[in-house]
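Engineer: sequence unknown, structure follows:
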């Protein structure tokens, strides 16, 4: 008679995980496709002035939980998709951009435009989960490599990267200190 070992969980202590860094960005991989068929999980530091730009995924569902700091966020289809900025968007039901503080959860179903930006002078930190894995793992690896130069983002390279990973960019990614 063969006995199979019982399944074991995956524990990642505080301060642990595989961390990718640039001068301003930091993403720590907590749970990857190696550990879960359901979702990848990350801890993300969002520097002052960083704006991921409004975008949409056709296949991915995402969850954001604000741990520290404040982020402006949206998760809705706007009445009008303006090309330059998402901050003034309004939904068909009257929703607008929200200032998310620690403890705020944002669930983004596939097909829903969404964005976040750090308009403050201090870093923000969030728990980020994406399903299914491992697309966001690969995306973060390549994005941080592109942003590692510290100069202005190469929008053409980021656009090509996002297209490979089911990300339709609706407004530009920006990284500038806001005051």
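Structural biologist: Here it is on my side, so go on. This one's a predicted model, so the numbers in the text were calculated from it and none came from an experiment. Numbers count the residues shown, from 1 in each chain.

Engineer: rest of the way, CA atoms for contacts and neighbours
Structural biologist: Will do.

Engineer: ok, the spatially most central residue of the chain - contacts?
Structural biologist: When C-alpha atoms, centre = their mean is applied to the chain, the residue found nearest the centroid is residue 128 (6.3 Å). With contacts defined as C-alpha atoms under 8 Å, 6 or more residues apart in numbering, residue 128 is in contact with 41, 42, 43, 44, 62, 63, 64, 65.

Engineer: on contacts alone, who are the packing partners of the helix ranked longest in the chain?
Structural biologist: In the chain, taking DSSP state H as the definition, the longest helix is helix 135-147. Judged by 3 or more C-alpha pairs under 8 Å, 6 or more residues apart in numbering; DSSP states H and E, helix 135-147 is in contact with strand 18-21, helix 155-164.

Engineer: another structure for you, compare them:
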């Protein structure tokens, strides 16, 4: 569809993005598989979204804080343990965990069952962090906590060192 302007020019309406069940960019990070559903290119970089499948007993990243984006996690299946500061929260299917900029957090699948969650990033900048991690693995670099922290730092994210 198009809209007509006062000068008679026709301008295109924004395109709607549809990502089907088998579509989207796949990022493999050890025992975690991410499917990028929106990398920000269709939302003016206001929103990124990914589906993550965490294998049983998958550790998460070091506890950290984002300075420039909020994250949301909706648990689709399984249970994901979120650590927020010194508090653990076991989020079962149907739970939404919203992490505003500045809040310390990490997550892991500590169970013997896979867990699936939908993650949002507002704005989208953190989607590239996952691509960076995949590139590190492809280049033969181990995803140590230190390497992870270095990659995070490129996206206004720092470790929450005030918590164990």
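Structural biologist: Structure received. Keep in mind the model is a prediction, meaning the values are calculated, not measured.

Engineer: picking that back up, how far away is the residue nearest to the centre of structure 1 from residue 30 of structure 1?
Structural biologist: Remark: distance between residue 128 of structure 1 and residue 30 of structure 1 (C-alpha to C-alpha, to the nearest Å) = 10 Å.

Engineer: Please enumerate the shared neighbours of these two.
Structural biologist: With C-alpha under 8 Å, 6+ apart, residue 128 of structure 1 and residue 30 have common neighbours 41, 42, 43.

Engineer: Cross-reference the residues you listed with the strands and report the matches.
Structural biologist: 41, 42, 43 (DSSP state E).

Engineer: Residue 14 of structure 2 versus the corresponding residue of structure 2 for the first one, what's the distance?
Structural biologist: Okay, so that is residue 41 of structure 1. Aligned by TM-score structural alignment, residue 41 of structure 1 pairs with residue 49 of structure 2. With distances taken as C-alpha to C-alpha, residue 49 of structure 2 is found 19 Å from residue 14 of structure 2.

Engineer: tell me the contacts of the match of residue 41 of structure 1?
Structural biologist: So residue 49 of structure 2 contacts 36, 37, 38, 39, 118, 119, 120, 121, 124, 127 (C-alpha under 8 Å, 6+ apart).

Engineer: nearest spatial neighbour of it, skipping sequence neighbours?
Structural biologist: residue 120 (4.4 Å; C-alpha to C-alpha, 6 or more residues apart in numbering).

Engineer: Provide a list of residues in contact with the one you found.
Structural biologist: With contact taken as C-alpha under 8 Å, 6+ apart, residue 120 of structure 2 is in contact with 47, 48, 49, 50, 70, 71, 72, 73.

Engineer: 7 Å - rerun?
Structural biologist: 47, 48, 49, 50, 71, 72, 73 (C-alpha atoms under 7 Å, 6 or more residues apart in numbering).

Engineer: thinking again about what came up before, quick one, the longest helix of structure 1 and helix 155-164 angle?
Structural biologist: Going by axes from the mean of the first three to the mean of the last three C-alpha atoms, to 10 degrees, helix 135-147 of structure 1 is angled at 170 degrees with respect to helix 155-164.

Engineer: Give me the contact list for helix 135-147 of structure 1.
Structural biologist: 22, 130, 153, 165.

Engineer: and the second one, what pairs with it in structure 2?
Structural biologist: What that stands for is residue 130 of structure 1. Aligned partner of residue 130 of structure 1 by TM-score structural alignment: residue 121.

Engineer: once aligned to structure 1, how far is the host helix or strand of its match on average?
Structural biologist: Take DSSP states H and E as the rule and residue 121 of structure 2 turns out to sit in strand 115-122. Superposing on structure 1 and averaging over aligned pairs (mean C-alpha distance after the TM-score superposition for structure 1), strand 115-122 of structure 2 comes out at 0.6 Å.
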